[in-house]
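Asks: with the input below, show me the fold.
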Amino acid sequence: MLGASLGCGAALAAAQVEYPSKPIRFLVGVVPGGAADMLARAVGQRLAERLNTQVVVDNRPGANQTIAAQLTAQATPDGHTILIVPSAHAISPSIYRLNYDSVRDFSAIGMVAMVPNVLVVHPSIPARSVKDFITFARTKPGELNMGSSGTGSPSHLAGELFQMFTQTRLTHVPFKGQGAAMVDLVAGRLQAGFPSIPASLPHVKAGRMFALGVTPRHRSSAMPDVPTLEEAGVAGYEVNGWYGVLGPARIPKKIVARLNGEIVRMLEDPAMREMLTRAGADPLSSSPEDFSRIIAADIGKWAKVVKAAGVKVQ
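Replies: Below you'll find the model as predicted:
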């Protein structure tokens, strides 16, 4: 009993230490230069200003961003180690054998942005609408190549779900990252794909590919003239790509609330919102509780898609 009391006292004392008391380590599961890295650096810079401390972005790429997630799960839960996490975090439990639980081993801090995927096609494809593409794809089952940023990635599973909803059959071609897939789509070696808007936006603007439909149930501020896939006739289809911030489980609630509040306030800043929108993301904050529920719901959703599509990492 005495031991339990001492343990509780130590936890309470830790929670009452002034926060932050040292630099914050901000883990990113990709190499420098990508969308997640850009987002982490933008958020980190503003957190540093608001918390009056140094925020160090630590890139730990590999294994579909699970290396960075594992480091976060194992970190001391004092708010000085946090992670920028993509919606792939909710896919990984169905693809990999993880050394952590994607919900229980983390403290959800809050969402930062929605990063929609979009159905794009090469200009040689005789389709300028989702309906036209579905009709064309049905006449060529298995003949159209659909690129993705890797097996089990959001861009891959968005395409698998599309095929289930539309009774089409595309040949999946995985790449190591969205950039490589975009190169082959522009070159015409791929006919279609479901990349994120940040990855595809420059090519769409330049006419090197056509955007037919975005995957969420709301239009993207970066592509306001492009309908959602549901609007375009794929009833019930919805894929939400997102980024949020996590920390290790058992961070004191006061620290979680402090971090969440700072993220919410920074996303109200017009300059931050403009920067995210210009990059192809839609700023979106949330409570820690709502973010945790979104992760849990997406884990269940993608587990069903992975099983139905027979997805296996090569």
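Asks: going forward, measure contacts and count neighbours with C-alpha atoms only.
Replies: Fine.
Asks: can you give me the neighbour number for Ala10?
Replies: 12 (other C-alpha atoms under 10 Å).
Asks: separation between it and Asp78?
Replies: Distance of Ala10 to Asp78, computed by C-alpha to C-alpha, to the nearest Å: 12 Å.
Asks: the lengthiest strand in the chain packs against which elements?
Replies: Taking DSSP state E as the criterion, the chain has its longest strand at strand 106-114. Secondary-structure packing of strand 106-114 (3 or more C-alpha pairs under 8 Å, 6 or more residues apart in numbering; DSSP states H and E): strand 242-248, helix 253-266, strand 282-283, helix 288-309.
Asks: need those in CSV (columns: distance to Leu190).
Replies: Converted to CSV, those look like this (distance: least, C-alpha to C-alpha, whole Å):
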stretch, distance to Leu190
strand 242-248, 25
helix 253-266, 38
strand 282-283, 27
helix 288-309, 21
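Asks: Ile125: which of the ones you listed is closest?
Replies: Distance to Ile125, taken as C-alpha to C-alpha, is lowest for helix 288-309 among the helices and strands packed on strand 106-114, at 25.0 Å.
Asks: how far out from the middle of the chain is that closest one?
Replies: Averaged C-alpha coordinates place helix 288-309 at 12 Å from its chain's average position (C-alpha atoms, centre = their mean, to the nearest Å).
Asks: next: stretch 162-181.
Replies: 17 Å.
Asks: which residues does the most centrally placed residue in the chain contact?
Replies: Centrality entry for the chain: nearest residue to the mean C-alpha point is Pro86, 2.7 Å, by C-alpha atoms, centre = their mean. Residues in contact with Pro86 (C-alpha atoms under 8 Å, 6 or more residues apart in numbering) are 36, 241-244.
Asks: from those residues, which is closest to Arg278?
Replies: Ala36 (14.7 Å).
Asks: state the helix or strand in which that closest one lies.
Replies: Using DSSP states H and E, Ala36 falls within helix 35-51.
Asks: likewise for Arg138?
Replies: Going by DSSP H and E, Arg138 is part of helix 130-139.
Asks: list the buried residues in that helix.
Replies: Under the neighbour-count criterion of 16 or more other C-alpha atoms under 10 Å, helix 130-139 has 130-131, 133-134, 136-138 buried.
Asks: before we go on, could you also do this sequence so I can check it against the first one:
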Amino acid sequence: MNTCARTLSVSVFASGLLAAGTATATAAWPERPITMIVPFSAGAGTDITARTVATCMESQIKGASIVVVNKPGASGDIGLSALAQSAPDGYTLGIVNTPGVVSIPIERSTKWSLDSFEFLGNVAEAPGTISVHADSAIRTIPDLVKAAKAAPGKVSVGTQGVGSAGHISMLLLEKSAGVELSPIPFQGAAPARTALLGKVIESTMANVDEAVVFRAGAPWRILGVMSDARSPVAPELPTFKEAGYDIRAGSMRGFAGPKGMPADVTARLSTAIKACADDATFRERAAKSYLPIRYLAPKDYMKSLQQLDASLRDLWKVKPWNQ
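Replies: You can find the predicted model right below:
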């Protein structure tokens, strides 16, 4: 065998070993616990969704152990930054919410963008709501608008931070009703709940699943939902559209990992998420949490995020949410 032939043979052999080694490494996955990052505080809807899906995924992926880690702050930017900068080895994934995963890079410089993630599938979509303390004189959506018009910039509204679902929902209400409100940022819906019940703030935004849970046994009044039709989890609640304000807002909740994960690991994670969205036990738990399920496959999920990105960039031109 000549020198060239020997070199080629060695190269092919080495390539084969490398490929075999890679296949063995990914085939053995997961060999250690998987971290699931939640970019918000414990106890609210996003956290509950993440923990419910994590439990389901452990039953779908042989040998998987998933540890949920809360990394709240900066409207989700801290947790999303941690996710984007994680090693793309399949051992870190996270729950991602709209509009934050889209709105944050529009409003500020970030270390990540939509292109920083491998989107694995969406599992739920909850419309936004606005609530007041049960003792409040504000009892309906028109009451809220009337109060805001009587005292521009004075009616306080709890949000999950600048550019969060709650903040964007509030801006849409301001635009539609021609009012000015006073946003008060919190590190999630749960701290805002505490502030509302303590009468520190006059109202607060929350997604419908969060709001329905929050009002259970508490002096809490939900004024309405920001969707085309009444929510199946709370059909007694009127829509803002019924009150004359055509507002659609809320939060999609899906899962992603850092860009560059092995294709087979990405496929296994995506398959597990779809299986969980279809799983009877998961659906039962979601129903008990008042979580509206809406599964989107990775490609459809990404397409929806891109459409939202275009829509929010249009909103930014007329009502930037960092001011």
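Asks: TM-score for these two?
Replies: TM-score of the superposed chains, computed with TM-score structural alignment, normalised by the length of the first structure, equals 0.84; 308 aligned residues with a C-alpha RMSD of 3.0 Å.
Asks: ok, then the element right after the helix holding Ala36 of the first structure?
Replies: strand 55-59.
Asks: which residue range of the second structure does that next one align onto?
Replies: Matched against the second structure by TM-score structural alignment, strand 55-59 of the first structure falls on residues 66-70.
Asks: tell me how far that stretch is from the chain's mean position?
Replies: 15 Å.
Asks: average offset between it and the first structure?
Replies: Once fitted to the first structure, stretch 66-70 of the second structure is off its aligned match by 2.7 Å on average (mean C-alpha distance after the TM-score superposition for the first structure).
Asks: and the contacts of that stretch?
Replies: 33-42, 47, 50-51, 54-55, 58, 79.
Asks: now, of the helices and strands packed on strand 106-114 of the first structure, which is deepest in the fold?
Replies: strand 242-248 (a mean of 26; mean count of other C-alpha atoms under 10 Å).
Asks: list the helices and strands that one packs on?
Replies: Checking 3+ C-alpha pairs under 8 Å, 6+ apart, strand 242-248 of the first structure ends up next to helix 66-73, strand 81-86, strand 106-114.
Asks: re the thing from before, hmm, who's touching the longest strand of the first structure?
Replies: Strand 106-114 of the first structure has contacts (C-alpha under 8 Å, 6+ apart) with 72-73, 240-251, 256-257, 259-260, 263, 267, 276, 281-292.
Asks: which part of the second structure lines up with that strand?
Replies: The aligned range for strand 106-114 of the first structure is 117-125, by TM-score structural alignment.
Asks: which helix or strand lies directly C-terminal to the helix holding Arg138 of the first structure?
Replies: strand 145-148.
Asks: that following strand - contacts with which helices or strands?
Replies: By 3+ C-alpha pairs under 8 Å, 6+ apart, strand 145-148 of the first structure packs against helix 154-166, strand 171-174, helix 178-187, strand 192-193.
Asks: now with 7 Å, please.
Replies: The contact analysis (3 or more C-alpha pairs under 7 Å, 6 or more residues apart in numbering; DSSP states H and E) places strand 145-148 of the first structure against strand 171-174, helix 178-187, strand 192-193.
Asks: return the most buried member of these.
Replies: Buried most deeply of these, by mean count of other C-alpha under 10 Å, is strand 192-193, with a mean of 30.
Asks: that strand maps to which residues in the second structure?
Replies: Aligned by TM-score structural alignment, strand 192-193 of the first structure corresponds to residues 203-204 of the second structure.
Asks: ok, average deviation of that stretch from the first structure?
Replies: Stretch 203-204 of the second structure versus its aligned partner: 2.4 Å mean (mean C-alpha distance after the TM-score superposition for the first structure).
Asks: residues touching that stretch, excluding its own?
Replies: Here stretch 203-204 of the second structure makes contact (C-alpha atoms under 7 Å, 6 or more residues apart in numbering) with 130-132, 156-159, 192, 196.
Asks: could I get those as a markdown table with distance to Phe282 of the second structure?
Replies: Listed next are the contacts of stretch 203-204 of the second structure as a markdown table, based on distance: C-alpha to C-alpha, whole Å:
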| residue | distance to Phe282 of the second structure |
| --- | --- |
| Ile130 | 27 |
| Ser131 | 28 |
| Val132 | 31 |
| Ser156 | 36 |
| Val157 | 33 |
| Gly158 | 30 |
| Thr159 | 28 |
| Ala192 | 27 |
| Leu196 | 31 |
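Asks: ok, which pair from the residues you listed is furthest apart?
Replies: Using C-alpha to C-alpha, those span at most 13.0 Å, a distance reached by Val132 and Thr159.
Asks: which of the two has more residues huddled nearby?
Replies: More neighbours surround Thr159 than the other of Val132 of the second structure and Thr159, with 29 against 26 (other C-alpha under 10 Å).
Asks: how near is the more buried one to Val208 of the second structure?
Replies: 14 Å.
Asks: what does Gly244 of the second structure give?
Replies: 20 Å.
Asks: please identify which of those two sits among more neighbours.
Replies: Val208 (29 against 12).
Asks: how close does that one sit to Val225 of the second structure?
Replies: 7 Å.
Asks: between the two, what contacts are shared?
Replies: 127-129.
Asks: any idea which of these is the one closest to Ala229 of the second structure?
Replies: Checking these against Ala229 of the second structure with C-alpha to C-alpha, the nearest one is Pro127 at 10.0 Å.
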